[in-house]
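J.: I'd like to go over a predicted model; first the sequence, then the structure.
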Amino acid sequence: MNFDLPADTEAMCAALTAFARRDLGGTGTFVPEDFRRRWQLAGKQGILGATVPEEHGGSGLGAVSAVALMEALGIGTADTGFGFSVAAHLFACLMPIVEFGTPDQKLLWLPRLSSGELIAAHAITETEAGSDIFAMRTIAELRGDSYVLNGSKAFITNAPIADVFIVQAVTEPGGGFFGLTSFIIEAGTPGLHAGPAYDKVGLRGSPTGELHLDDVHVPPEHVLGGRGAGAAVFSGSMKWERTCLFGVYLGAMRRVLDSTIEFAGERVQFGAPIGEFQAVSHRIVDMMLGMESARLLLFKAAAELARGGNNEVWSALAKIAVSEAAVQLGLDAIGVRGGLGITDGAAETLLRDALPSRIFSGTNEIQKNNIARTLGFGRRPARRR
């Protein structure tokens, strides 16, 4: 096993970190004009289409390089919310079009989505259908020569500012896995309305909101993957998102760990830097242990995805490991700083940004259920002793 990234990937990541520090900082809150300005800069830098094939305007990177790139982005920008929006756009929206889109759909959407001209959002979640996607109530009925969609979506990343939506809807009630269909819908389509950005505990730089559909007409050529392929499209997007998106959190953890080490070396109490006290130094070692362990799992998941294997278990394990490590590292970074940790700064920001990571892309509890199924639990009735 070679744990070193190729030299060209290392150079690409170093350049991205420097670029993000210089141009993608932001204020940590969502300001529409500034968000789109930084978005277009990210597009010119090639971030938004990193894993999109070159013939469609992307860079053609594999999953391992994509995780490394997202890690570099997380190190470079303190606005983890912006990095989260970038990753959700790329992995939950562009990659489904890459894998399920028709040639015409790829030609129409991918170059502009990769360049930063357009912003995408994948509308899956509803208030009554989060982890249970088959409980969704948004309906798509074929009427004449178009589908008509009605329903509402919630907690949709990039919804308040998106130009293009991938919307999941029920086309066969009670049809289970084959009862859902994905649609590509442009903002401004009559009957399609995005709500304002939520006021969230974390990831405040990422605009998240609701999407309402009231008799939205969509032509058949905007069906993604064919009728009944919605669950497959969703699974494909999660395959990429649960693996590569969490690279942003690796970078954020690295950035905060480095600043915590620096703080512990400079902060003097009782005549010595606090890093000299075992209680502090051991806590910092635990921070490093959690981060590096999670990093290994995430790159393992990326390697499985890159070779075309079934990475469901590895992506689930990595998602749990990264999210839990990020929350704990945020708590420990605050603990090392003491009172300064609960004022505005890197430590408390990381903790707020890390809390949602336990929930999105499938809650950690759902990930454990998925892993348990692969171990044979929940499939067979219990045998009588």
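T.: Structure received. As the structure is a computational prediction, the values presented were derived from the model and not from experiment. Numbering: from 1, shown residues only.
J.: can we go C-alpha only for contacts and neighbour counts from here?
T.: Noted.
J.: Confirm for me that L297 is in contact with A316.
T.: No: the pair formed by L297 and A316 falls short of the contact definition of C-alpha atoms under 8 Å, at 9.7 Å.
J.: Would you mind telling me which of the two has more residues around it?
T.: Looking at L297 and A316 with other C-alpha atoms under 10 Å, you find the greater number of neighbours at A316, namely 26 against 21.
J.: hold the first one in mind and look at this next one:
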Amino acid sequence: MDLEVSNEQKRIQKSVREFMLKEVEPIADEIDKNDYFPEDLWKKLGKAEILGVNVAEEYGGSGYDVLTTVLVMEQMGRISPSVALSVGANINLCAHNLEKNGNEEQKRQYLPSICSGEIVGCLGLTEPEAGSDAVGIQTTAEKTGDDYFLNGSKTFITNAPVADIALVYAKTEPEKGAKGITAFIVEKGFEGFSVSKNIEKIGHRGSPTGELVFNNCRVPAENVLGEVNQGIKVMMRGLDVERVVVAGMALGIGEAALELALKYSKQRRQFGEKICNFQLVKAKLADMYTQLEASRYLIYRAAVLAGNTDNGGKGTVVHKIAAAAILFTAETVTKAVDQSLQIHGGYGYTMDFPINRFYRDAKLYEIGAGTSEIRRILIANELIKRGLGY
């Protein structure tokens, strides 16, 4: 399997990196401090063709593959994990699912506006009593005439406070369990739909997170995404891609942590010399680099496999590889930011050095998109069921 990044992909990496350095890095600390995502940034991201990187050209995007999407999110995560998280939810959880499962009319109605930054999307799955147990959702959708009426709530939803559309899972036939779930496209202005609050977090501040509330929310039957009672297929189809894209964001955080540690250790002097010359500091830098490189190639391999499967190929090994990629990367990055902060010493524990942001942001990746515990269970189940796969 060829995991080399092409010249075109390198060009895209460079372009995204330059955009982030120009438009986001100068305000990254401000975004974190004020817990606010600049409204004008969405259209700037659209103009830079970042929001449509994974959407087909006929719907206003660039039509790149999963690996390229991962490379984009990696570069964004190196500068501002908060911006990366909101963009990832918009282009992956919303746009990707919409393109893969929507009908032609739905795709033409929403995707061009997502790509341009005119509208923002989110995905509503997690509920107060349904996190790791995703199919245990309690939100219901009852059909009356040509409409469905949704009742329930979703929580910890990235982009909820600013989203114009939400892909929402609800049970149309609760007695059927997982086989009675349907996905819907819900617009911000629909009657009975509201966002109850903006949830304040310790990390990824600036990426708005909130609760979606449905109180007899009327949704036209034409806004069913996919087929009625087939929402589990929509849900599961995008999970492998979601895991590798999220892993790319986490990798960016790890790279930033290593960069900051290396820079600081070459400047900081103790006992008459730079601390980068101390053996224990060298060991930390070497371990961080080695583990991040291992993460990189695991992620890139998973991205290629997920991309092949996403485009109609048959894949089984991708399920455990994608889960392994985010599992290993998330835990590697948690260690990396911890060691980077340790190298910074007392300064790292202050709000004056950027490592504090990455330190707080990193933990999410052991929790979001399926906890580390769930990932381990998934990998083990796949091994028991299908073997090693090579």
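T.: That came through fine. Just so we're clear, the structure is a prediction, and the values are computed from it rather than from any experiment.
J.: Put one on top of the other, what's the TM-score?
T.: Their TM-score after superposition, calculated using TM-score structural alignment, normalised by the length of structure 1, is reported as 0.94; 376 aligned residues with a C-alpha RMSD of 1.6 Å.
J.: I'd like to know which elements the longest helix along structure 1 is packed against.
T.: Looking across structure 1 with DSSP state H, the single longest helix is helix 278-306. Under the contact criterion of 3 or more C-alpha pairs under 8 Å, 6 or more residues apart in numbering; DSSP states H and E, helix 278-306 of structure 1 touches helix 63-76, helix 247-266, helix 312-337.
J.: To what extent does that helix diverge from structure 2 after superposition?
T.: On superposition with structure 2, the average gap between helix 278-306 of structure 1 and its aligned counterparts reaches 0.9 Å (mean C-alpha distance after the TM-score superposition for structure 1).
J.: chain center to stretch 124-134 of structure 2: distance?
T.: Put simply, stretch 124-134 of structure 2 sits 16 Å off its chain's centre (C-alpha atoms, centre = their mean, to the nearest Å).
J.: now do stretch 134-154 of structure 2
T.: Centroid separation for stretch 134-154 of structure 2 versus its chain: 25 Å, with C-alpha atoms, centre = their mean.
J.: contacts for it?
T.: Under the contact criterion C-alpha atoms under 8 Å, 6 or more residues apart in numbering, stretch 134-154 of structure 2 has outside partners 124-130, 169-172, 174, 177-178, 181, 211-221, 232.
J.: again, but for stretch 336-354 of structure 2
T.: Here stretch 336-354 of structure 2 makes contact (C-alpha under 8 Å, 6+ apart) with 29, 253-254, 257-258, 260-261, 264-265, 281, 284, 288, 355-356, 358-359, 362.
J.: and what of stretch 95-115 of structure 1?
T.: Outside stretch 95-115 of structure 1, the residues that touch it by C-alpha under 8 Å, 6+ apart are 40, 43-44, 46-53, 56-58, 94, 118-120, 222, 224-225, 233-234, 236-237, 240.
J.: any idea which of the helices and strands packed on helix 278-306 of structure 1 is most buried?
T.: Each of these was given a mean neighbour count from mean count of other C-alpha atoms under 10 Å, and the largest, a mean of 27, is that of helix 63-76.
J.: quick check: angle from that helix to helix 247-266?
T.: Following axes from the mean of the first three to the mean of the last three C-alpha atoms, to 10 degrees, one obtains 40 degrees for the angle between helix 63-76 of structure 1 and helix 247-266.
J.: Give me the mean deviation of the helix or strand that helix 63-76 of structure 1 is followed by from structure 2.
T.: On the C-terminal side of helix 63-76 of structure 1, the closest following helix or strand by DSSP states H and E is helix 80-89. When structure 2 is overlaid, helix 80-89 of structure 1 sits 0.8 Å from its aligned residues on average, using mean C-alpha distance after the TM-score superposition for structure 1.
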